[in-house]
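Novice: Build me a model from this:
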Amino acid sequence: MKHLISMVDVEGELEAIIDDGIDMKRNGYRRDLADKILAMIFEKSSTRTRVSFEVGMQKLGGHTIFLGKNDIQMGRGETIEDTALVLSRYAHLIMYRAFSHTDMVELANHATVPVINGLDDEEHPCQVITDLMTVKEHKNRLKGLKAVYFGDGSNNMANSLLLGCTMAGMDISIVAPRQYWPADAYVNKAREWGKVTVTEVKEGAALDADVVITDTWVSMGDETEKKERLAALHPYQVNAAVMQEAKPDAIFMHCLPAYYGNEVTKEVAHGPQSVIFDEAENRMWAQMAVMKWLLK
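Specialist: Down below sits the predicted model:
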C-alpha cells in the first residue's frame, strides 16, 4: 500500500503523476474514483487544500468528509492509532493536514488505507507536486531548469522543493538567512539527485532562474516569532529587481496566501511573469492525479 507522506514517496512516479494532472486538465477526466470516500482531517485551516480536494474528488466521482479539529476525538483523548484504524473502515483515502510530521507518520503507520500529507511541519508534498506540474505546463519540461527559492529555507515548502526539484532533474538554489537554512538531512538527500545551492542573499541570486519561488515568512504556528522573522527576511523579498535578474521568460510562483509587501510585492505577484493562480488551480488537478495513483 502506498502513502504520500514525503516527496520521496513519489520517486520514480513523479513525472507520471504530473503528466496525468496535465492531461486531465487539458483533455478531460473520467469518474475513476466513483463511490470512493476521502476523509479529510484538518488541524490547520486552509482555503486551497479543502476546496481543491473536495472539488477534485467530486470530479472523479467520489465523496469527501471534512473533519475539523473540533469534529473528532483525536487530540482530546482518542489516540492517533485508533483514529487511523477507525477512519480506515469508513474511507478509501485519508488526507491529514497536521501540525506535526511525527503525528503524520504515526497516522500512516496505523492506517489500512493510503494517507496523503496535506501539509505538516516538515513537508508539503501536494503543493510541490502542484508546483512542478505548473512549471511543466508553462515550460514543457522540468529537467535542466533552475529554480530559486527566496525566504524561509527551513520550512516545509523549502524541504519539499529541495526533494521535488532535484528528483525532477532541476537545479535548486535556496536563498535564505543562515538561521533559516534547511536541515542537512534534506540538503544531503536532494544532492543525491541533483544540484543544490544554499546561500544568503546576494546580488545576482536569481541569475539564470527559470522559476522564482517564495512563501509566507510567518507560517501558522510561528506567530510568536513574527517581529524577528520580518526583520531577518526583509532583504529576501521577491520584487521587480529580483525578477529582472532571472531569465526574461522566468515564472514566479507562490503557494498562497501571500502577504504583499513582505515576501513579495503585489507588482510581481499579479504581474505578467506570475503563474500563482494557475498554480492554485493546479492543486486540484495534481491532487486528482495523486489520488488516482494511490488507489491504482
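
Novice: Every contact and neighbour count from this point should use C-alpha atoms.
Specialist: Will do.

Novice: How many neighbouring residues does the closest residue to residue 279 other than its chain neighbours have?
Specialist: Among residues not flanking residue 279 along the chain, residue 134 sits closest, at 5.8 Å (C-alpha to C-alpha, 6 or more residues apart in numbering). For residue 134, the neighbour count with other C-alpha atoms under 10 Å is 26.

Novice: helices or strands up against the helix or strand harbouring residue 134?
Specialist: Using DSSP states H and E, residue 134 maps to helix 125-139. Under the contact criterion of 3 or more C-alpha pairs under 8 Å, 6 or more residues apart in numbering; DSSP states H and E, helix 125-139 touches helix 14-27, strand 115-119, helix 156-167, helix 276-294.

Novice: any chance of the ones you listed in CSV, with mean neighbour count and distance to residue 57 too?
Specialist: Shown next, in CSV, are those (neighbours: other C-alpha atoms under 10 Å; distance: least, C-alpha to C-alpha, whole Å):
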stretch, mean neighbour count, distance to residue 57
helix 14-27, 17, 13
strand 115-119, 27, 13
helix 156-167, 27, 24
helix 276-294, 22, 7
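
Novice: and of those, who's closest to residue 259?
Specialist: Closest approach to residue 259 among those is made by helix 276-294 (13.2 Å; C-alpha to C-alpha).

Novice: Direction-wise, compare that closest one with helix 14-27 and give the angle.
Specialist: Between helix 276-294 and helix 14-27, the angle comes out at 120 degrees (axes from the mean of the first three to the mean of the last three C-alpha atoms, to 10 degrees).

Novice: Run through the neighbouring helices and strands of helix 276-294.
Specialist: Here helix 276-294 touches helix 14-27, helix 47-59, helix 125-139, strand 251-254, going by 3+ C-alpha pairs under 8 Å, 6+ apart.

Novice: Off-centre distance for the shortest one?
Specialist: This means strand 251-254. From the chain centre to the centre of strand 251-254 is a distance of 13 Å (C-alpha atoms, centre = their mean, to the nearest Å).

Novice: Surely residue 66 is in a strand?
Specialist: Yes - counting by DSSP: H, G, I helix; E, B strand; the rest coil, residue 66 falls inside a strand.

Novice: That one contacts residue 39, correct?
Specialist: Yes - at 6.4 Å, residue 66 counts as touching residue 39 under the criterion of C-alpha atoms under 8 Å.

Novice: higher neighbour count, the two?
Specialist: Comparing residue 66 with residue 39 by other C-alpha under 10 Å, the one with more neighbours is residue 39, at 20 against 14.

Novice: and this one, so I can compare the two:
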Amino acid sequence: MTTATPQTATIGHLLRDTDLSRPAYEQLLADATLLKHQRASGTIVPRLLGLNIAVIFEKPSTRTRSAFEVALHDEGAGCTYMDSASSHLGSSESFEDTAKVLSRFYDGIAYRGFGQNSVNELANHASIPVWNALTNEWHPTQALADMLTMMETTTKPLQDVIVCFLGDGHDNVANSLMTSAAILGMDVRIAAPAPLQPDPAVVAAAQDIAAQSGARVTVTTDVDEAIARADFLYTDVWVSMGESEESWDHRVPLLTPYRVDAAMMSRTGNPKTQFLHCLPSIHDSTTALGKKIFNRYGLNGAEVSNEVFHSTASRVYDQAENRMHTIKAVMLSSLASMTQGDR
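Specialist: Alright, predicted model coming up:
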C-alpha cells in the first residue's frame, strides 16, 4: 500500500479536537503510522505537488513550525512562513480580509496564535482548509502526536490506556488531551490544583463524548487518585506563552505538589509508567529561565525533574517527531480532493 489518503473519512478544517469523529481520528493515526514508515524507509510518494500552504505563526515555535515545513517539503508542496513581523494580520488587516486574500493564493492555512476566535474567524472566511497549530484554548495537532506516541509505545489498545495530566489543567494541551482521549475511549485523568482546573464547559463536553465512546474522564486535585496505575504521566510548562513572569510566584507553590519526579513515577504503582511532555520543558537550570527558577525557588527544573525527562521512560522526543507525521496526515486528509483531480 502506498497511498496515505484516509480511506474512511476526509476532514476539512481542524480547529479543535471535537472536529474529529472517532473513525476520522483513528484513520488519521493509521495514516500517520503509514507515513512514518514511508519516511523511514525512503518510500515517500509526494502527494501535494503543485499546492501551496501559508503557515502563519503569531507565537514562536520550534516543533510545530518544523513539523509543518518538513511535512510540506516531503509532500512536494510550497510553504510560506509568516510571523507577526512579516504580515499585517491583526494589526492593519482583519482576519476576515486575510482569510479571503490568502484563499486566492494558497491551498491551506496553518495558524498559531492567541484566542480561539482568531482561528475560527480565519476558517469562517477562508475557502480553503484551516488548521489550528495552537491557540490559548486548544492544541489539536499536539494531541494527535500524543495519541500516536501512546499507541506506539504500549502493547495495550488505546481504549485500555490510562493517561494522567498533572499541573496546569486549564491550558490548551490539557484541554486537547482530555478531549481527544475521550473521543478515543481512553481513561484520562487531569490532576490540578483547584484554581488551575480545566474550564467546566470543556470538562462537561469531554464527559458527554465519553458517555458515547466508553471513555473515563476524571478531574481531581488528588494526585494519588489520578496517577494510580497510570500508563502515562503527562505534564506541561507551568506558565504558558504570553503570561506574565510574575505568574511564577503564584504558580510554583500551587503546582510543586504536581511536579513529575522519580518519586511521582513510582507512586503510580505501575512499573511500566512512561512520561510525556509537549515541549519545551524546564527540566534543569541550563536555560535562562531554568536558572531564574532555580535561583528564585530552589527548583532544579520546574514541572519535571531532569532525571525523569532523560530517563528510559521518557517519550518526549517521540512526541516531537510524531508531530510531523500526524500533521502530514491531517493536511493530506484535508487536501484529499485537491490531490485527486478535483481542484
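
Novice: Just give the TM-score of the two.
Specialist: With the length set by TM-score structural alignment, normalised by the length of the first structure, the two chains reach a TM-score of 0.97; 296 aligned residues with a C-alpha RMSD of 1.2 Å.

Novice: Take the helices and strands packed on helix 125-139 of the first structure and lay them out in JSON lines including distance to residue 83 of the first structure.
Specialist: As requested, these are exported to JSON lines (distance: least, C-alpha to C-alpha, whole Å):
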{"stretch": "helix 14-27", "distance to residue 83 of the first structure": "29"}
{"stretch": "strand 115-119", "distance to residue 83 of the first structure": "12"}
{"stretch": "helix 156-167", "distance to residue 83 of the first structure": "25"}
{"stretch": "helix 276-294", "distance to residue 83 of the first structure": "20"}
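
Novice: Residue 91 of the first structure: which of the ones you listed is closest?
Specialist: Across those, residue 91 of the first structure has its closest neighbour in strand 115-119 (10.6 Å, C-alpha to C-alpha).

Novice: re the thing from before, the inter-axis angle of the helix holding residue 134 of the first structure versus helix 47-59?
Specialist: Here helix 125-139 of the first structure points in a direction 80 degrees away from that of helix 47-59 (the same axes, to 10 degrees).

Novice: Map residue 164 of the first structure onto the second structure.
Specialist: In the second structure, the residue matched to residue 164 of the first structure (TM-score structural alignment) is residue 180.

Novice: ok, now which ones touch the most centrally placed residue in the second structure?
Specialist: Closest residue to the average C-alpha location of the second structure: residue 142 at 1.4 Å, with C-alpha atoms, centre = their mean. By C-alpha atoms under 8 Å, 6 or more residues apart in numbering, the residues touching residue 142 of the second structure are 173, 176, 278, 323.

Novice: so stretch 114-122 of the first structure matches what in the second structure?
Specialist: Under TM-score structural alignment, the match for stretch 114-122 of the first structure is residues 129-137.

Novice: what's the answer for stretch 225-241 of the first structure, then?
Specialist: Stretch 225-241 of the first structure maps onto residues 247-263 of the second structure, going by TM-score structural alignment.

Novice: Over to the matching stretch now: how far is its first residue from its last?
Specialist: Start-to-end span of stretch 247-263 of the second structure (C-alpha to C-alpha, to the nearest Å) is 26 Å.

Novice: Now for the corresponding residue of the second structure for residue 254 of the first structure, how many residues are close by?
Specialist: In the second structure, the residue matched to residue 254 of the first structure (TM-score structural alignment) is residue 277. Around residue 277 of the second structure there are 23 other residues, counting by other C-alpha under 10 Å.

Novice: Please tell me I have it right and residue 277 of the second structure contacts residue 232.
Specialist: No - with contact defined as C-alpha under 8 Å, residue 277 of the second structure does not reach residue 232; the gap is 10.2 Å.

Novice: For the closest residue to residue 199 of the second structure other than its chain neighbours, give its distance to residue 79 of the second structure.
Specialist: The shortest distance from residue 199 of the second structure to any non-neighbouring residue, by C-alpha to C-alpha, 6+ apart, is to residue 170 (6.2 Å). Counting by C-alpha to C-alpha, the gap from residue 170 of the second structure to residue 79 of the second structure is 32 Å.

Novice: again, but for residue 109 of the second structure
Specialist: Distance from residue 109 of the second structure to residue 79 of the second structure, by C-alpha to C-alpha: 10 Å.

Novice: Contacts only, for residue 81 of the first structure.
Specialist: Counting by C-alpha under 8 Å, 6+ apart, residue 81 of the first structure touches 106, 107, 110, 111.

Novice: number of nearby residues for the third one?
Specialist: So that's residue 110 of the first structure. If we define neighbours as other C-alpha under 10 Å, then residue 110 of the first structure has 16 of them.

Novice: can I assume residue 209 of the first structure is in contact with residue 148?
Specialist: Yes - under the criterion of C-alpha under 8 Å, residue 209 of the first structure makes contact with residue 148 at 6.1 Å.

Novice: what residues are up against residue 330 of the second structure?
Specialist: By C-alpha under 8 Å, 6+ apart, the residues touching residue 330 of the second structure are 11, 28.

Novice: What is the aligned counterpart of it in the first structure?
Specialist: When the first structure is aligned by TM-score structural alignment, residue 330 of the second structure is paired with residue 290.

Novice: which of the residues in stretch 61-71 of the second structure are buried?
Specialist: Buried residues in stretch 61-71 of the second structure, counting neighbours by 16 or more other C-alpha atoms under 10 Å, are found at 63, 64, 65, 67, 68, 69, 70, 71.

Novice: so which helix or strand takes in the aligned partner of residue 87 of the first structure in the second structure?
Specialist: When the second structure is aligned by TM-score structural alignment, the residue opposite residue 87 of the first structure is residue 102. Assigned by DSSP H and E, residue 102 of the second structure belongs to helix 95-105.

Novice: quick one: that helix to the first structure mean distance?
Specialist: Compared with the first structure after the fit, helix 95-105 of the second structure shows a mean deviation of 0.6 Å (mean C-alpha distance after the TM-score superposition for the first structure).

Novice: So for that helix, what gets flagged as buried?
Specialist: When burial is assessed from 16+ other C-alpha under 10 Å, helix 95-105 of the second structure yields the following buried residues: 95, 96, 98, 99, 100, 102, 103.

Novice: Show me what the next helix or strand after it is packed up against.
Specialist: As assigned by DSSP H and E, the chain's next helix or strand after helix 95-105 of the second structure is strand 108-112. Secondary-structure packing of strand 108-112 of the second structure (3+ C-alpha pairs under 8 Å, 6+ apart): strand 52-57, strand 130-132.
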